[in-house]
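Undergrad: Below is the sequence, then the predicted model.
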Amino acid sequence: MKKKWFYPLLVIMTLASILAQYFTQIEWLKFTLAAFSLLLWAALLGKSTESVAYYAGERLGGLLNATFGNAAELIIGIFLVKEGLFNLVKASIIGSIIGNLLLVLGLSVFFGGLKYKTQKFNSMLASHNTSLMLIAVIALFIPAAFLKQEPLEDVLDVSIIISAVLMIGYFLWLYFSLVTHRQELNSSSSNQPIEDEKENPPWSKWISILILAISTLFVAVQSEWLVHSVEAVAKAIGWSELFVGAFLIAIIGNAAEHSAAIMLAIKNRLDAAVEIAVGSSLQISLFVAPVLVFVGLMFGKKMDLVFNSYEIVAVTAATFIASSISRDGATNWYEGVLLLMVYVILGAAFFVVG
């Protein structure tokens, strides 16, 4: 972070959040300070991940950025499950998926397209991403369509089986993309010069890892505080759990991906930007959501994968438009606008439904 105001603001907001948690009972103040502090720590988390990614390589770097960018969503989800707020955690899962597919990818494609008339990325990667997102839609649709009227124990058993299958599929995808077909998926289709490809990271490797660890710790702490306040705040301002989880919490949790993906797209590193945005959605649907089912078992909470019809429609719509735009391996700024349009439409519908 080269901006001089960032670190003083980070310290001030963190201290303010800590004081609010222990010395006031005003829930909206606790929530607001925790949210702003979490945004700043998520941004530092994203920057430190970028620095670590420099030493790990482009493809693995994109995966690391998506993984640690999703740390906030996973940690928030764990605390939501622990509190038994299943509707909120499901909404946040859906919000993270559509937020990455529509908002993060849309902003990346839009700002990158303003600088380059056409940006290209690996079409083979785009094809596999599309197939994996369709698998995620199927995995979310099947429980909602078949299990709503079944006994809770049967629903939980099927959710555990689906979660295990998704996690196995995700790890096999990592093996496929990082080992057996690494070269094919690493090759870029771009014929434009990539900017700042040799730009040195702000920190050394071990300093980057240390900052990454500290950022993850503070993201975890601020996430727990955020969760403790969110339900009271949602009720106080009249917003539904569906809207708060799918949009407010998801936007806060996606802060790291936003900044990293947009900056990479502006530098014409669209392969890495797509890896962060789409790869993050895949990680949420194929890994984070299943993990939360097993986390529920650890806490004695019966977290299942039965999502409501609004959430299923939202993920299906996001997957459809994102697949339609990315399948040819080329984008322009107007396609970014299309993604953002769908995000706004879904946001308005979720707000009214609540």
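TA: Received, thanks.

Undergrad: C-alpha from now on. contacts and neighbour counts both.
TA: Fine.

Undergrad: can you give me the strands in this protein?
TA: With strands called from DSSP state E, the chain shows them at 119-120, 330-331.

Undergrad: how about the lengthiest helix in the chain: buried residues?
TA: Longest helix in the chain by number of residues (criterion: DSSP state H): helix 205-237. Of all the residues in helix 205-237, those buried under the rule 16 or more other CA atoms under 10 Å are 205, 208-209, 211-213, 215-231, 233-234.

Undergrad: what does stretch 303-321 give?
TA: Those would be 303-308, 310-312, 314-319, 321, for stretch 303-321 by 16+ other CA under 10 Å.

Undergrad: Return the member of the residues you listed nearest to residue 347.
TA: For those, the residue nearest residue 347 by CA to CA is residue 314; the value is 9.6 Å.

Undergrad: Spit out the contact partners of that closest one.
TA: Residue 314 is in contact with 94, 98, 346, counting by CA atoms under 8 Å, 6 or more residues apart in numbering.

Undergrad: burial count for the second one?
TA: Just to be clear, that refers to residue 98. Close neighbours of residue 98, defined as other CA atoms under 10 Å, add up to 30.

Undergrad: repeat for the first one
TA: Residue 94 has 27 neighbouring residues, counting by other CA under 10 Å.

Undergrad: one more structure, for comparison:
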Amino acid sequence: MKLLKYMLIFIPISFIAEFVMHVSPSIMFILAALSIVPLAGLMGEATEEISFYSGPKIGGFLNGTFGNATELIISFFALKEGLFDVVKSSIAGSVIGNILLVLGASMLAGGLKHKTQTFNKKVVEVSSSMLLFAVVGLCVPALFTHTVDPTLLNTRYEGLSIIVAIVMLSIYILSLIFSFFTHKDIYTVSNQEEGSAKWTLKKAISILVIATVLVAIESEFLVSGIESITSSLGLSEFFVGIILIPIIGNAAEHSTSVVMAMKNKMDVALEIAIGSSLQIILFVAPVLIFLSLLFTPMSIVFNEFELIGLIVAVLIANRVSNDGESNWLEGVQLLAVYLIVAASFFIL
């Protein structure tokens, strides 16, 4: 942790490099990446402190929300530039990364330290059904495009995207009512925290908010240099959108979930990984559809490769988490699927 605190020096350095020295995008990419690492550590520590006061459900929800704020900001600027394919691939990549990479790394790290870990099975069942609904919500518009006259898409498909976005956002709001009010007893079963908080609640929230704002700014610096870095490495924009941007934009969530698993707090780790995926599909994606109306309307159609990746991720995640227990081998399985998916997108 001391090393991470020393790395905070890269934050002012990156600001000076961007606004004073106007260095090349490639250098900004490196400086921003070095800045995000300690900020991710601060977000993880702040979220852990908040969970002492609020329990794992709200702690994980806050981390997912603040982590996805970065994704939303990055996508908003991409929308202004008309980069719809990058926006949609980053949405799909965030979900795939959270379910396979983050959850897999958490189960692996936690399993190596604690052998077998348990979590609230009822919560996972609710989240799994929501994930299946979310994926169906993304698949139906894509199938629709193959069954209608292409000339109708320009005049009618915008309306379909808006309707789907409204339905998905409504389901998200209802899921919050379900988990925080009408069925909150389901989520309090595992509300057993060891140890005590080192920070006050006010301090923890303040640090989380400040770190999130800085992560969003640094992510913008980093994204501006991705094209320069990847062009020299020969990577496709599709690979950048679905693999690199989600990993970079959600770095805080990734590290926090792994840390929570190593502390044997799998309920928080699952809430971060699966809850964040639900937020991306049911909240971030619809909001981006509405925001695109301010510029050029964006459809909610995902291509076949993205949909296949989403379906595979949801199915394998349901399979390894339906027994209420996890171990390091299940983590390896999730990571293996992610590597296969990433390799497939790499060669496209």
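TA: Yep, it's here. Just so it is clear, the structure is predicted and the values come from calculations on it, not from any experiment.

Undergrad: Mind checking which of the buried residues of stretch 303-321 of structure 1 land in helices?
TA: Short answer: the buried residues of stretch 303-321 of structure 1 in helices (DSSP H) are 310-312, 314-319, 321.

Undergrad: nearest to residue 173 of structure 1, of the residues you listed?
TA: For these, the nearest to residue 173 of structure 1 is residue 319 (18.4 Å; CA to CA).

Undergrad: That closest one touches residue 135, doesn't it?
TA: No - between residue 319 of structure 1 and residue 135 there is no contact under CA atoms under 8 Å: 10.5 Å.

Undergrad: what lines up against residue 201 of structure 2 once you look at structure 1?
TA: In structure 1, the residue paired with residue 201 of structure 2 according to TM-score structural alignment is residue 205.

Undergrad: Report the contact partners of the nearest residue to its match once chain neighbours are set aside.
TA: With CA to CA, 6 or more residues apart in numbering as the criterion, residue 205 of structure 1 has its nearest non-adjacent residue at 6.2 Å, and that residue is residue 52. Applying CA under 8 Å, 6+ apart to residue 52 of structure 1 gives the contacts 61, 205, 208-209.

Undergrad: Repeat that for residue 101 of structure 2.
TA: 334-335, 338.

Undergrad: Can you tell me which of those residues is closest to residue 284 of structure 2?
TA: residue 338 (22.2 Å).

Undergrad: Determine the number of other residues adjacent to the closest residue in space to that closest one that isn't next to it in sequence.
TA: The shortest distance from residue 338 of structure 2 to any non-neighbouring residue, by CA to CA, 6+ apart, is to residue 100 (5.6 Å). A count of nearby residues for residue 100 of structure 2, using other CA under 10 Å, gives 29.

Undergrad: hang on, residue 100 of structure 2 packs against residue 335?
TA: Yes - taking contacts as CA under 8 Å, residue 100 of structure 2 lies within contact range of residue 335: 5.9 Å.

Undergrad: Report the contact partners of the counterpart of the residue nearest to residue 338 of structure 2 in structure 1.
TA: Taking TM-score structural alignment, residue 100 of structure 2 has residue 102 as its aligned residue in structure 1. Applying CA under 8 Å, 6+ apart to residue 102 of structure 1 gives the contacts 318, 322, 339-340, 342-343.

Undergrad: so which of the residues you listed persist in structure 2?
TA: Retained in structure 2 (both residues aligned by TM-score structural alignment, their matches' CA atoms under 8 Å) from the contacts of residue 102 of structure 1: 318, 322, 339-340, 342-343.

Undergrad: quick one: residue 91 of structure 2 and residue 285 of structure 2, what's the gap?
TA: Taken as CA to CA, to the nearest Å, the spacing of residue 91 of structure 2 relative to residue 285 of structure 2 amounts to 7 Å.

Undergrad: do the same with residue 256 of structure 2
TA: Distance of residue 256 of structure 2 to residue 285 of structure 2, given as CA to CA: 23 Å.

Undergrad: and what of residue 63 of structure 2?
TA: 18 Å.

Undergrad: go on, residue 247 of structure 2?
TA: Note on residue 247 of structure 2: its distance to residue 285 of structure 2, by CA to CA, is 17 Å.

Undergrad: My read is that residue 273 of structure 2 contacts residue 98, right?
TA: Yes - Residue 273 of structure 2 lies in contact with residue 98 (CA under 8 Å); the separation is 5.0 Å.

Undergrad: coming back round to it: residue 91 and residue 285 of structure 2: which is more packed in?
TA: residue 91 (26 against 23).

Undergrad: nearest to residue 72 of structure 1, of the strands of structure 1?
TA: strand 330-331 (28.8 Å).

Undergrad: Check the offset of the closest one from the chain's centre.
TA: Centre-to-centre, strand 330-331 of structure 1 and its host chain are 22 Å apart (CA atoms, centre = their mean, to the nearest Å).

Undergrad: Which part of structure 2 matches that strand?
TA: Counting by TM-score structural alignment, strand 330-331 of structure 1 sits on residues 325-326 of structure 2.

Undergrad: again with stretch 270-290 of structure 1
TA: Under the alignment (TM-score structural alignment), stretch 270-290 of structure 1 falls on residues 266-286 in structure 2.

Undergrad: Could you count how many residues lie near the closest residue to residue 308 of structure 1 other than its chain neighbours?
TA: Closest residue to residue 308 of structure 1 apart from its sequence neighbours, by CA to CA, 6+ apart: residue 144 at 6.7 Å. With neighbours defined by other CA under 10 Å, the count for residue 144 of structure 1 comes to 18.
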